[in-house]
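*Asks:* Let's see this in three dimensions:
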Amino acid sequence: MNNKLVVISLILLILFLTGCHHSNITYIDGKVVDQNYQPIEGIRVKYEGSVVETNSWGRFGFSLFVDQPEFIEITFDGTHLGFGKMTRTVQVCPNTNYSMGTIKMERNLALVYGTVTYPHPDTIYANTLNTERIELPAIDGPAYVDGEIIVKFKDIIQTQSVKTLSTEIGIEILSKSSNGQFINIKTSDDIIETIQALEKRPDVEYAEPNYYLYPLSNSKINSLSYERDYDQQWNLQAINIENALKEVPNSSDIIVAVLDTGIKKGVPDLDSNILWDLGYDFVEDDNDPGVFWNSHGTRVAYIINSVTGNSVSILPIRILRSATNDTAWGTTWELIEGLEYAIQIADVINLSVAIKTPYGDIQSVSDIIKEAEEAGVLIIAAAGNDGYSSPAYPASDSRVLSVGAVGPSLQPASYTNRGVDIYAPGGDYNLYPIGKENTIWVGDGWAEGTSLASAHVAGVAAMILAKEDLTPSELRSRLRNTSLKLAYDDGAGLVDAYRAVTGIEHGRIFVFVGKKDYWWDEISYNTEESTYTYAKEINGYWENYFEITTVEPGDRWIYAWIDRDANKTLNNGDYFAEKWIPDLKPGEARRVDLVLEYYYD
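*Replies:* Here you go, the predicted model:
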């Protein structure tokens, strides 16, 4: 009997002990608020090796094992949020939940918050334009050449097929493409009916009107000199060209084709880089694409040459005829001929033109663009100057890199089409205060337009190819991914020449606070002995808000910095802003808005 009692007692003891073990879990919770009784998120609540953080309601909770009544210390750490650190001692008992109630923490550091934006002066647009400005005539005439049709055959065109076509439909053969698949014809019959008749033929793939195309530069203000100091060329500074040229000082092995109005002969710094012996004039159908006036094509070539440090090889191809020195026009047929020719020679093709059509893509041009892609040639095109939400054609083709324009504020220009792949300087005459300095220096004067923006990107593309061999798809991705994201509404960025040639993608905007003993102290964030405390970095893509919660009280400086050449030292080409914050008080929250500016020493 005694043995049985002993066994039963042991079993009961084991059960009791086991039950006690499971019942000795104690739960502790509470809420942390600031001096204004607002909940604080992110306070670190620590007990021995355990850490939990308060949630968005300021609440916390954790469990611990307690085998007997005892006093424990719980630490509330808010130093990373500017609230310092405090310790509370509480008595806990086994199998007892304990609420610490509301714990108030006062901020002993200051909070600095605000926004970082890019240069964006008040943009006041003129009711009437300055009389110096010369506008292109409104493009409100017919969309295509009367009676002309471009026909693509399914196979290489045979002479007999052309003769048969001419006899059966009653058309005049104007020209035949070099690849043998396109012909340009003229009919006196209704153009739509003729196209329908052609497309019923088994040997014809499609037929379409011969559309007009136009240059995309808005204006020019005359000047007498080709010389202009670098510090007056905001456009070159904006794309970080000075640092890029240190990486790629020579791009002469790369050929950029300029399909435009032809190029003026004898322009200083430009003439020697033009491949005159390889160029062609598809307007006059001869091998002399040179002109004797400061044409649209001359300005485009001038920008490409300037971007590359006067070192690129430019292939002149004339596809636009000029009515005056400032207006020009061409046709789809001449564009097709020019593209076919350029594909055989060039590495990059610049198209600062747009086709006037309400019908979207032009099939014949899209086919040639596909040929360029397959041949390893990137086409870069101006987006258009209509202020539309999408690019004009051919910039709208998915295999073409479309380029919009920014003014000196680095914001999209008042006229530029949006929805582009990338932005580049094109000028914006109407920015306040109105003046030529808001436009682009083009060798013989000042101009604006997405034509010039496209030329900047073409020059940068040439510099990339001078350093490494990329496919058109890789080149498009490189330019887009390394662009400086300026929170444009279509998500595109500003071309950055240095980042593009090095392949370094843009990271974040550095925002930091420090105490500066002397105004000339060097700004740096890569050395331990720096007097500046790195505080936070913010995404520069869509977000421009920052909040620094751990600022020491007193007189402070706040800085925002985009280190565009990634050398961790403030120098030419970076974007930078600084502002003095006097007499910052403990617990104070002060707003400071920063406007980045181009840094040029």
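*Asks:* For the rest of this, base every contact and every neighbour count on C-alpha atoms.
*Replies:* Fine.
*Asks:* quick check, distance from the biggest helix by length in the chain to the centre of its chain.
*Replies:* When every helix of the chain is counted residue by residue (DSSP state H), the longest turns out to be helix 2-23. Distance of helix 2-23 from its chain centroid, counting by Cα atoms, centre = their mean, to the nearest Å, is 74 Å.
*Asks:* list the helices and strands the helix or strand I173 falls within packs on?
*Replies:* Here I173, judged by DSSP states H and E, is contained in strand 172-176. When contacts are defined as 3 or more Cα pairs under 8 Å, 6 or more residues apart in numbering; DSSP states H and E, strand 172-176 sits against helix 159-169, strand 182-186.
*Asks:* one more time with 10 Å, if that's ok
*Replies:* For strand 172-176, the packing partners by 3 or more Cα pairs under 10 Å, 6 or more residues apart in numbering; DSSP states H and E come out as strand 144-153, helix 159-169, strand 182-186, helix 332-343.
*Asks:* P268: which of these is closest?
*Replies:* P268 lies closest, by Cα to Cα, to one member of those: helix 332-343, at 24.6 Å.
*Asks:* my read: F512 touches T549, true?
*Replies:* No: counting by Cα atoms under 10 Å, F512 sits too far from T549 to count as a contact (11.0 Å).
*Asks:* got any residues that touch both of those two?
*Replies:* Counting by Cα atoms under 10 Å, 6 or more residues apart in numbering, the shared contacts of F512 and T549 are A535, K536.
*Asks:* Please generate a structure for the following sequence too, so the two can be compared:
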Amino acid sequence: MRKLTKFIAPIGALALAAGLSLAAAPPATATPQTGATQTYIVLYKANGVSASSLTAVQKAGGTVVNSYPQIGVAIVTSDRVGFDAALRKADGSVQGAASTATFGIAIENGETSDAAVTVDPGTPAPGSDTLSGLQWDMDQIQAPAARAVNGGSTSVVVGDIDTGLDYTHPDLAANVDFSKSVSCVGGVPNQDPAAWMDDNGHGTHTAGTIAAAKNDLGIVGVAPNVKIAGIKAGNADGFFFPEAVVCSFMWAGTNGIQVTNNSYFADPWLFNCKNDPGQRAIWEAERRAIRFAQQSGTTVVAAEGNESDDLAHPTQDVTSPDDTTAVTRAISNACAVVPVEVPGVVGVTANGNNVVKSFYSSYGVGSVSVVAPGGDSILQRTTTAPNGRVLSTWPAGLPCARPVTDPSGAGYCYLQGTSMASPHVAGVAALIVSSGVSKPGAVAARISSTADSLACPADMAPYAPFPSTSNGAPQVCQGGAGYNGFNGHGQVNALRAIGG
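*Replies:* From the prediction side, this is the model:
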């Protein structure tokens, strides 16, 4: 609710009405207008946040929620109209400030560097669980054969940056690392398990693909011996706002998390444009946070998106902002999807059981590293995958359109999307780290170099009914068998990735 401000007549009129001389009148001081409280990302020119800068925030009408001096970023709330401009005027060390409720994040080139991490050796996890026969996706990337050699190390932690996870699920409970799980919704870390419990379902599903335990019930994840940390950045409605995303990567980098899975795009804009001052400030904060995590030893894996878009040739965005009313806007290569197009991130497209790109999966030369099973309910239903979708863990009590129940009573759900593809690759990354390769750049290189090469589809006709949801352009696959916009370097291969 907007607060009322008192109307103040011009000083000359007041003076004349009172019979006072203008020379004796006190100077006027405008009362700052206030409105709804908003959250702001404040970006500083240096990698630091000084005490004087925090004081300046308060004087400008803001409250510091959290600060990250390692990357020169602060999360601030304010109900003052024009707070961002007031802060820039008051503090010369501010590079940019923008409300996270009305802007997203933009892309920019950057370098990443690696940090070595020592882990305990992984151990085998052979065999199957009660629902393993429904996991066509695992067979497709040779995950069962890989975990029979190396099922992952208990000293490896995968941070699933998602909507949280159901830490009570019997197929996940043994592998949940409570010490490294957190909610970042709102931009402030909160380790209360109730805060990072999954209230959407999406996070529990991706977590199961990564690390569901080999325990004779339900399914088995790609890396069933590794630990999983729920890092809740998405709310119950599935929105991932920048303050939560920045918090999540800073948490991963400072808590020794070796891999993160990112099955989302940063809201509210699907495409975020760096030629907009506000978006540029938030993009730079995001880039710094991701780079901080990478430099701290975190391999970052992200989904490509489900809009049938060629991310290498964006021209229009009609789907965002997705938290209010979408508007149609012209875009260019100054705009990108975050986090998948941030430098150093392993980008993942989705395929189905016929091992061709899924009808919905976005793609693009330069943004995709590999392809992995995400399901395809229209073009790739098979006898092995009758509904075309991927089965994984699901929280008790939350609705699922296609549920499966283990004889023990544990719940599972069929879903499709690049959100389902990305955790397969994050799981393989965890196996690689468990095999002794720890630097993010080396992990990413191993994922790409051991993938099974796939050429562009010989027949593009099946994709004709599924043009880009952003600009209506037909899907086009560019490149050869070694690398192309649909499949990147090929389909991820868990067994080859660990040297099997």
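*Asks:* Contacts for the strand holding I173 of structure 1, please.
*Replies:* The contact list for strand 172-176 of structure 1, computed with Cα under 10 Å, 6+ apart, reads 148-151, 157, 162-163, 165-166, 182-188, 333, 337.
*Asks:* which of the residues you listed count as buried?
*Replies:* Buried members of these, scored by 16 or more other Cα atoms under 10 Å, are 148-151, 157, 162, 165-166, 182-187, 333, 337.
*Asks:* Quick check: the gap between the aligned partner of L165 of structure 2 in structure 1 and K485 of structure 1.
*Replies:* Aligned counterpart of L165 of structure 2 in structure 1: I263 (TM-score structural alignment). Using Cα to Cα, to the nearest Å, we find I263 of structure 1 at a distance of 34 Å from K485 of structure 1.
*Asks:* Same question for S366 of structure 1.
*Replies:* According to Cα to Cα, S366 of structure 1 and K485 of structure 1 sit 30 Å apart.
*Asks:* Matching E468 of structure 1 against structure 2, which residue comes up?
*Replies:* Checking TM-score structural alignment: E468 of structure 1 goes with G436.
*Asks:* out of S366 and K485 of structure 1, which sits in the busier spot?
*Replies:* K485 (23 against 18; other Cα atoms under 10 Å).
*Asks:* quick one: what's aligned to that one in structure 2?
*Replies:* That one, K485 of structure 1, aligns with S453 by TM-score structural alignment.
*Asks:* That match against G488, yeah?
*Replies:* Yes: S453 of structure 2 is within contact range of G488, at 8.5 Å (criterion: Cα under 10 Å).
*Asks:* what's the closest non-adjacent residue to the match of K485 of structure 1?
*Replies:* Closest residue to S453 of structure 2 apart from its sequence neighbours, by Cα to Cα, 6 or more residues apart in numbering: G490 at 4.1 Å.
*Asks:* for S398 of structure 1, what are its contacts?
*Replies:* So S398 of structure 1 contacts S366, I369, K370, D421 (Cα under 10 Å, 6+ apart).
*Asks:* And V348 of structure 2, by the same measure?
*Replies:* 263, 301-305, 340, 361-363, 367-374, 418-426, 486-488, 491-492.
*Asks:* mind redoing it with 7 Å?
*Replies:* A302, A303, E304, V368, S369, V370, V371, A372, A421, S422 (Cα atoms under 7 Å, 6 or more residues apart in numbering).
*Asks:* Just give me the match in structure 2 for W276 of structure 1.
*Replies:* Looks like W276 of structure 1 aligns to F178 there (TM-score structural alignment).
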